[in-house]
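Asker: Quick one, fold the following:
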Amino acid sequence: MIAKDLPVSFRSVQRWRQAWDEAGPRALRSQGPASLPRLNEKQLEAELAKGPAAHGWEDQRWTLARIKTV
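Answerer: A predicted model of the protein is given here:
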């Protein structure tokens, strides 16, 4: 069963199956990222150069989650 093999809910698998039945494999194509980046590359570099403390974190460690938040 797909839902057991992948880290997804049974309901997600049902939606995928319904989309496939209604529109074929094209219905399952990626629609791209759910949101667009808020900063361009230069803006992001400038914000990261300020360091994590400037953005409210106590330590000076950048993590992917923190970068995504910025």
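Asker: From here on, just use CA atoms for contacts and neighbour counts.
Answerer: OK.
Asker: burial measure for Arg11, as a count.
Answerer: Look at Arg11: counted by other CA atoms under 10 Å, it has 10 neighbours.
Asker: Could you also give me the structure for this second sequence? I'd like to compare it with the first:
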Amino acid sequence: MLDAGPSASGWSDQCWTTARIAEIVRLRFGVDYTVAGPDLLLHRIGWSAQVLSRTATGRDEAIIALWKDEQWSVMNRGRRTWAPGSAARTRPASA
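Answerer: Coordinates of the predicted model:
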């Protein structure tokens, strides 16, 4: 059933999810799984999570590169490793 694809089971897109596989197993075999259960079973038989192979139609690589250069470096700065004072409210900061 997995080889036939999700459209053969009634889903319009071509992406298997663990929730969908859990539903297929429940309908076909009468066994209930949590969402994590089918993931473990799939890994045992050599399958892995699917990732979309296409990108968004409105994606502009030049704007993304510019944003990474300007904004990401500011957001991804290292934090201070030392600051004066104490974080505890019961102990005043030593001068």
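Asker: Quantify their similarity with the TM-score.
Answerer: After superposition, the two chains reach a TM-score (TM-score structural alignment, normalised by the length of structure 1) of 0.34; 24 aligned residues with a CA RMSD of 0.4 Å.
Asker: next SSE after whatever helix or strand Pro38 of structure 2 lives in?
Answerer: If you go by DSSP states H and E, Pro38 of structure 2 is part of helix 36-44. On the C-terminal side of helix 36-44 of structure 2, the nearest following helix or strand under DSSP H and E is helix 61-67.
Asker: Give the next helix or strand downstream of that next one.
Answerer: Next helix or strand after helix 61-67 of structure 2 toward the C-terminus (DSSP H and E): helix 73-75.
Asker: can you list contacts of that following helix?
Answerer: Applying CA atoms under 8 Å, 6 or more residues apart in numbering, helix 73-75 of structure 2 has no contact partners.
Asker: tell me which residues in that helix are buried?
Answerer: Residues of helix 73-75 of structure 2 classed as buried: none (neighbour count, 16 or more other CA atoms under 10 Å).
Asker: Run the angle between the biggest helix by length in structure 2 and helix 36-44 for me.
Answerer: Using DSSP state H to define each element, structure 2 has its longest helix at helix 18-29. Angle of helix 18-29 of structure 2 versus helix 36-44, following axes from the mean of the first three to the mean of the last three CA atoms, to 10 degrees, is 90 degrees.
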